[in-house]
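Enquirer: task: produce atomic coordinates for the following.
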Amino acid sequence: MKKVLKFMKKKLYHLSGYLGAFFLPILVVILAFAGRGIAPLGDHNLLVSDLATQYFPFFNFLRMQLHNGGFSTYSFLFSLGDNTIPVYTYYLMSPLNLLVAFVKSAQIPLFMEAIIMIKIGLISLSMVVFLRVKEHKFNWRQLVAGVAYGLCGFVSMYFYDFMWLEALMVLPFLTLAIDRLFQKGKWGWYTFTLLVAILLNYYMGYMLCVYSVIYFVYLLLLHQPQSMKFWAYVKTQGTLLAKYIVSSILGGALSAILLVPTLVGMLSTGKGSLDWTSFLPIFRFLPSDLLSLGVGATNFVGRLNHEPSLFVGSFFALGMLIFWFSPKIKRHEKRASAWLVGAIFVGMLIATFDTVWHMFQMPAGFPFREVYMLSFVMIWLGYQAWRRGAFSQFQVVKKAAGLLALLITIGYGSAFLEIRIARALHWATPFYVTSYWNWLWSMLFILLTVAAIGISQRQPRWWPLLLLVVSLEMGTNLWLALGGTHEYGNQNQFVQKYNRSAQLVKMAQDRHRFTRLDVNNQLYVHNFNINYNQYNDSLLFDFYGVNSYTSSLNVHTHDALTKLGLYSRNERRVSVRGLTPVTAQLLSVGRQVDISSTGKRQIKTTPTNAGLGYAVSDQLEHLHLANNDVYGNLNRLFQAESNSKTTVFHPNVVQLLQAQKERGQYRYRVRVTAAKPGMQYLDLQQVSPNQKLQIRVNGQPIQSRYPQNGAELIELGYRNAQEQFTVQFMSNRKLNQHDLQTTFASYQGQAVDRFSKATVPYQLHVDHPDRLAIHGNHFTGTVKTTQTRPVVLISIPYDQGWTITDGNKPVKMKKAVNGLSQVRLNPGTHRLTFRYQTPGLKAGFLISLVGLIGTGLAGWFWRKKRTVRRNA
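Expert: I've put the predicted structure just below:
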């Protein structure tokens, strides 16, 4: 009985420690959130940055899928339609995300905050489990490392993209698995951990594969006999190397069932091309990064562009230095640790390696995504120094403290100089220093940490003082990281406006026929204190639109729309901005819904714009859109589909009146003479792309739902033929008279209107169009063709995953309009069946099957080898 009680007491002791490791950092987060008025102890929500524009819509999409009992591999809620597998595998693979099925849509912002807290707790717990396995016992002091890891600089700056946080949970287990492989020759746990890492987020899984190589080399250095050279030692480890390489390949192969279709899908995005300049061996950051060793180096304002977030708290930054300074740590351990730290650090410092770290693509925002690995290593080394008595040498502690203070001071001094040099030379400064006053906070926490170390060394029972100081410092850093912004939303107001918007958009839809909506929902936009562009609102309010913002956006969608004058800031975004009657017909945008900030709704319907496609002239087969010629592309598109020579966009006569330079920008005033009566357009995509133009027509600013940027066609109002008007706009570039001649045009749309009406009998009518949101991978439709209209132009992005049958006869889909789809049919009425098979899914399944067989064979072979060795 006593043994049972003793066993139960031990288990409760461990359980209470693990619960502490999980809940303590969550408590720190709650207090930091409360300090910023963020729920659950405030009125604000975290609908900022990617949480508002991507994660909330994607979570709502997942919620809809769960409530409808299935996961469609294709959905028409993503812009013109898109493969959903890359969205699932990049954003939504965490098992925790499935809990979204149990909350209402308007409560998802609070749900995301809860998920962030749970993940931070699990990150802390993973570090504690790692140290417990390393030490072969649980120790309450491990909680200090858990809190530091759960709230390290990476977490405080990157939790807005919380899909990456799983990688921090997996990293300690992956490290243990490699240890197990190296020391015991047991490879199964490593293969499984690598598989889990890739499945949870293939992007971070790839980074962990790179870390795996670095850590394996570290183990070789750590165990290298002093009497043997490194490469000679490596040659003696042939069996171990074979196990490592084979088990790594098996881990990747087993994940292929999701990894291959994801990679195929991502290769069809604008990220498929490489930028050779990102591989140049230049420095990615300067000495100012040293200030990030201290508290409060960066806040919300600098989240997209900053230097590596090295912050792990003063205690573990000191601990890493003490590890290298202390004579209690063996020389070969220091040498091996220098490789481990140096390989990761240099991998961030040199652009060539950093680009490789980031899957051969330099990240657009949230840089240095591998820095959490360095945080993990720093904390682990610091903890080793602490537990092995290196902190008992107080002279070493003071030496490390002096060096840490000096490094942080150098960082702030460098930042001061770098910013002023950059301003003088008009360079962009990617690093944002929150406040130079934070240098004082950093010095204060170093002093507090040194004092706590001194007290705990004299009185070991006072070690919880270190836990208190570390928790306070990590919480302060998170609180400072949340600062610098007034963009947080009001949750109570959000619930009301979201529910009202959902009701208004639902009532504006007509799901009896397929048509896309152009929704301008200012009621919902006014929920945000950010520049909210309504990119993924179709996922929030369940309607078919054009807008989309996702890292997996089909490149064909992007190319076709941008060449026709629609807005795109980069390869991840497209928008309905820049829509013209020609593109509205092409994309079946048949209803414009305007919802004012007070909730008043206006609907403008174009009855002829319906159907997922329509039959056109065979001249479309010869159409190719040109770069930097939007008006010409629109004219060629209309002429090809209607088999006419009618020009609908006519160049205007432009006279440059004034060009004045102001603070690095140019203010232009031009006189425009309308060539034809009708809507006048401005196109600056070629000469001034993606700039805020501040347009005025005849001295009056033009009305627009968004700031006018030089990346889409912009309406300037109706004008009569030969009517003159003046236009003022800003540009970062110096323009001449020749540049301006191609920027203004008149639209004359009578021929387009006649063609749209004549096309109604030849539209592709989809059966049950309301199902395309959830079951977009399989649908049927009817279309009529004639000898003069033999080609069906379909507003679906071209994708090799589609197969189309006419009755039982397969029909070949071809690319049209540089990115959409077309099929050629004989005259008559056709019943078309569309089926989508995710590209790469079959190949991925076969590779995973081979990997599964290979895993079984490897297990049998190595087990048999051990048995033979024992018998011998």
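
Enquirer: make it CA atoms for all contacts and neighbour counts henceforth
Expert: Fine.

Enquirer: which residue is the nearest non-sequential neighbour of Val469?
Expert: In space, Val469 comes closest to Thr449 once its chain neighbours are excluded; the distance is 6.6 Å by Cα to Cα, 6 or more residues apart in numbering.

Enquirer: so the one you found makes contact with Ser314?
Expert: Yes: with contact defined as Cα atoms under 8 Å, Thr449 reaches Ser314; the gap is 6.7 Å.

Enquirer: higher neighbour count, those two?
Expert: Higher neighbour count among Thr449 and Ser314: Ser314, with 28 against 24, using other Cα atoms under 10 Å.

Enquirer: wait, that one touches Leu291, no?
Expert: No: counting by Cα under 8 Å, Ser314 sits too far from Leu291 to count as a contact (12.0 Å).

Enquirer: now list whatever residues contact both of these two.
Expert: Shared contacts of Ser314 and Leu291, defined by Cα atoms under 8 Å, 6 or more residues apart in numbering, are absent.

Enquirer: what sits against the residue nearest to Val469?
Expert: Each residue near Thr449 by Cα under 8 Å, 6+ apart is listed here: 314-315, 466, 469-470.

Enquirer: with Val371 instead?
Expert: Listed by Cα under 8 Å, 6+ apart, the contact set of Val371 reads 154, 308-310, 344, 348.

Enquirer: and for comparison, fold this next one:
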Amino acid sequence: MHLPFARSESSRRLSGFLPALAAALVPVALLAGLYAAQGVAPFGPNSLFFGDMDGQYSHFLASFSELFGRGAFYTWHKALGGEALSWAAYYLFSPFNFLVLLFPTSQLPTAVTLLTLTKAGCAGLSMQLFLRRRAGSRLSVPLSWAWALSGYLLGFSQNIMWMDALIALPLIAWGIRRILEGRSPWLYLVSLAAGILCCYYIGWMLCLYSLLYFVCGLAAGDAAGRKLRVSVRFALASLLAGGLNAWVLLPVAGALGQGKAQAAMEWGFSTNFSLPQLLGQLFAGAYPAGQDTNTLPLVFCGTLPLVLAALFFFRPGALRPKLAAGGLLACLLLSFWLRTPDLIWHGFQSPSWFNYRYSFLFIFTLLELAALGGKGFAERLPAVRQFASAGAVALLLACAWGFGVVSGWAAVLTLCCLAAAALLLAMPRRRAAGLLAAFCLAAELTANGWSSLEAFEPSSSTLPQLTKQWQSTVEELSAQAPSARMQLTEGGQNTPFLLGYNGLSHYSSSYSQTTYELLRALGCTGTSGWMAWSDGLTQSAASLLGLRWQLSGTASGQWQQQDDVWENPCALPLVVAAADIESERLALDRPFDNLNQIYSTLLGEDAGILHPIEAGPSVQSMEAGADGLHYTATGENAALHFSLTAPVSGVLYASFPVYDQYCGADVFVNGEVAGQTLLQQENGTVCLGQVQAGQTITVELRPQDDTLSLGGWSFAVEDSQALATACTRLQQQSLQVAEFAPGLVRGTIRVPEGCTALFTSIPAEPGWQVLVDGETVAPETAWDALLTVQITPGEHLVTLRFTPAGLGLGTAVSLCSLGAAATWLAARRLGHTAQKAPRSSQKTL
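Expert: All right, here's what the predicted structure looks like:
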């Protein structure tokens, strides 16, 4: 007797499960097909490592396992060392990254493909769950495909950590709808807290949009009669979501304030682009992000969603919801167009390279309106209203074609999809029409995906080869001296993370500006945001920074070569006793004077390592500007000539600070190419070769273009013997490290008479605690960048321990927020129980 009912219940559950399954698996299948066609791993030799995925995220993912322990708070892999929480929160806190642990580093291209597919599928699933409850299940599946394969996901796919926001946002919006309906706030609280934690940078955009979305709901009349109550509930849930993440937010905000947050803002009322240009972004073939710094907002999600969203406004019904939705769309469009609101969305920072990172919010709003517009299928609308939406999209396409912002193939494809949408409008109850529209949408999304991948030009990654060639060497050298530094001269700035060594180079949004300025002042190559190794670095600078090994490349001076590994016998240990230290910041354009000053201060006497050569240029076929630093070519063979006479025997170095990234020069020594090019990205010291005392050398700078802008010039000869003598003395009074870990150095040191301080090559960041013989000693700063501490002669036990500044306060706030959330939950449950009790008593009576 119960069998028919059981079948009916089973069928009902299956009907709810299959749409969710289709929403998740169809985008995965389509995207996997695109990757297979492009030969992306595991389907071929290519990878998704283009742009920042190649230079940053892939290397960071390789070190994901280091987050389980002290590695979450400090790392020795970035620019001499630095706090790690901001780096981890910025790039690695997605729970999907645990998939990486299933693959060896050499198989990371395959792991990243799997990560991307998994996140796309989960994005489609979360969107389908939201749309099904928001507007019914009929269109939730194809619209979820448009979300999971939108222009944003494909264009920003290399920024894999941002994709978590596409999973979190539908759940956040669903939670807000529940609050507006007077129901539980827990879905909103938990999903917003997870969104902030998993994608720290995009989390700000999720918070700001949540506020706008809630206000839009109030304006639409979705909380009639209970505005105050739901507003308080929304505000409290929002504060608790932020408070639960305070253990991350407070330390990370402080850390970013030392680097990225120091960048100057460009406020104003200027516009970012011409409005007609935005029309082309609504259709397939929009240029993907990462290929051009002036990329327009990536808002493509298909033709069918555009038609249905327009139908929402043409349907009969209350005016308030339409005005509220139109206001939200207008707010996002104005944010794209105007400079100031665009900066606000980007956390009051000018985005570097990837513009309009919040454009997924526009897509989400459009798809929600499309789902609501699809409700009109159940209504008998006049033909004029039905086809006005398709006509509006056709008008947009015509305008885009007229302005030349849409390609021919994209226009033809859009017309085909527009015809399918019109057929669906004409026969909304015919399943064949719905299937045709869904098929056309899938084809359109696939075609746009192919166009995006073609623009990125997937190619094979060098990461597996680097790992195979150098991993065992790095492990062997690290076992010899765990606290020593090394540097691979190939593979990008983040190979220390990839191979797990203590390095000098780094490139990310998490950096210390004072550390970068110190490295540049010593002759390293870099600009704001990244620091790179240069073959022209003096051995005195490498020794001071504790660089013991150079992997690959060439080295000058007394480096000892064995195969492709160069060892520096002059490298200083991490901590040495010094005669004195100074606190003043070093000048950026005087690396040789800076090195002499540091060594002489540490030794308490003139070290005599770098011998300067005073020289001015003779100008050939160039006209000098008023400041004598900017030159314009006036004829052929334009060049600056320097005639130098070596005061001692040694290695000759030059420094030519270049601050214009578009104006470079080639360096020649005695008519031969020196092997280095001057550019803003390669502005470190230049090695000009071995010289003998009294030898005369001619150095030429030949501009690559018609102009050349220099920050100055200086030359010096490094006395290798004097360097060896100075470093040997400092090495003899160094810390004998007994324990070395991320953010922890412990050992003993015998401080000789005449020494008053411990000098370290560790960046001085807030959070370091210094113990000398068990007693806390206030840390100080050497040359405004490096950690140092005052000490007395004798034998001492020294401990250096790092804890992120703000972690204690942030943890306390998070625990209080957790307690408040638990109390709130308990109070609501007690309230519900109390409400049910009288009803139960009444039924009993």
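
Enquirer: pretty sure Val672 of the first structure sits in a strand.
Expert: Yes: judged by DSSP: H, G, I helix; E, B strand; the rest coil, Val672 of the first structure forms part of a strand.

Enquirer: if I look at it, how far off is Gln741 of the first structure?
Expert: Taking Cα to Cα, to the nearest Å as the measure, Val672 of the first structure and Gln741 of the first structure are separated by 10 Å.

Enquirer: return the distance of stretch 625-639 of the first structure from the chain's centre.
Expert: The chain centroid and the centroid of stretch 625-639 of the first structure are separated by 32 Å, computed with Cα atoms, centre = their mean, to the nearest Å.

Enquirer: in the first structure, which helix is the longest?
Expert: In the first structure, ranked by residue count with DSSP state H as the criterion, the top helix is helix 2-35.

Enquirer: other SSEs contacting that one?
Expert: Counting by 3 or more Cα pairs under 8 Å, 6 or more residues apart in numbering; DSSP states H and E, the packing neighbours recorded for helix 2-35 of the first structure are helix 108-135, helix 142-150, helix 464-481.

Enquirer: run the angle between that helix and helix 108-135 for me.
Expert: Here helix 2-35 of the first structure points in a direction 140 degrees away from that of helix 108-135 (axes from the mean of the first three to the mean of the last three Cα atoms, to 10 degrees).

Enquirer: what's the angle from helix 2-35 of the first structure to helix 464-481?
Expert: Using the same axes, to 10 degrees: helix 2-35 of the first structure against helix 464-481 is 30 degrees.

Enquirer: tell me which of the contacts of Thr449 of the first structure is nearest to Asn570 of the first structure?
Expert: Nearest to Asn570 of the first structure among these is Ser314, at 39.3 Å by Cα to Cα.

Enquirer: what does that closest one align to in the second structure?
Expert: Here Ser314 of the first structure is matched to Thr303 in the second structure, going by TM-score structural alignment.

Enquirer: which residues touch that match?
Expert: Thr303 of the second structure touches 283, 393, 414, 417-418, 441, counting by Cα under 8 Å, 6+ apart.

Enquirer: going by neighbour count, which residues in the longest helix of the first structure are buried?
Expert: Along helix 2-35 of the first structure, these residues count as buried under the neighbour rule (16 or more other Cα atoms under 10 Å): 14, 17-18, 20-26, 28-35.

Enquirer: past that helix, which element shows up next along the chain?
Expert: Stepping forward along the backbone from helix 2-35 of the first structure, the first helix or strand reached (DSSP states H and E) is strand 44-45.

Enquirer: so that following strand matches what in the second structure?
Expert: The aligned range for strand 44-45 of the first structure is 46-47, by TM-score structural alignment.

Enquirer: let's verify the closest residue to Phe403 of the second structure other than its chain neighbours: helix, strand, or coil?
Expert: By the measure of Cα to Cα, 6+ apart, the closest residue to Phe403 of the second structure outside its immediate chain neighbours is Pro276, 6.9 Å from it. Secondary structure state of Pro276 of the second structure, per three-state DSSP, is helix.

Enquirer: where's Pro276 of the second structure relative to Leu333 of the second structure, distance?
Expert: Counting by Cα to Cα, the separation of Pro276 of the second structure from Leu333 of the second structure is 12 Å.

Enquirer: again with Leu544 of the second structure
Expert: If you go by Cα to Cα, the gap between Leu544 of the second structure and Leu333 of the second structure works out to 52 Å.

Enquirer: also Thr515 of the second structure?
Expert: Thr515 of the second structure sits 39 Å away from Leu333 of the second structure, taking Cα to Cα as the criterion.

Enquirer: neighbour count winner among the two?
Expert: Neighbours were tallied for Thr515 of the second structure and for Leu333 using other Cα under 10 Å; the higher tally belongs to Thr515 (24 against 17).

Enquirer: quick revisit: what sits in contact with each of Val672 and Gln741 of the first structure?
Expert: 652-654.

Enquirer: ok, and the most crowded of those residues?
Expert: For these, neighbours were counted by other Cα under 10 Å; the highest total belongs to Val654, with 23 neighbours.

Enquirer: need the counterpart of that one in the second structure.
Expert: Using TM-score structural alignment as the criterion, Val654 of the first structure maps onto Gly616 of the second structure.

Enquirer: which SSE is that match in?
Expert: Here Gly616 of the second structure is assigned to no helix or strand, by DSSP H and E.

Enquirer: nearest residue to it other than its sequence neighbours?
Expert: Per Cα to Cα, 6+ apart, closest to Gly616 of the second structure is Phe642, 6.3 Å.

Enquirer: Ser731 of the first structure too?
Expert: Ranked by Cα to Cα, 6+ apart and with sequence neighbours excluded, the top spatial neighbour of Ser731 of the first structure is Tyr666, at 5.3 Å.

Enquirer: did I read that right, that neighbour in a strand?
Expert: Yes: when classified by three-state DSSP, Tyr666 of the first structure is found to be part of a strand.

Enquirer: wait, what's in contact with it?
Expert: 659-660, 730-734.

Enquirer: buried ones among the residues you listed?
Expert: Once neighbours are counted (16+ other Cα under 10 Å), the buried part of these comes down to 659, 730-732.

Enquirer: show me those residues that map onto strands.
Expert: Using DSSP state E, 659, 730-731 are the members of these that sit in strands.

Enquirer: many thanks, I have nothing further to ask.
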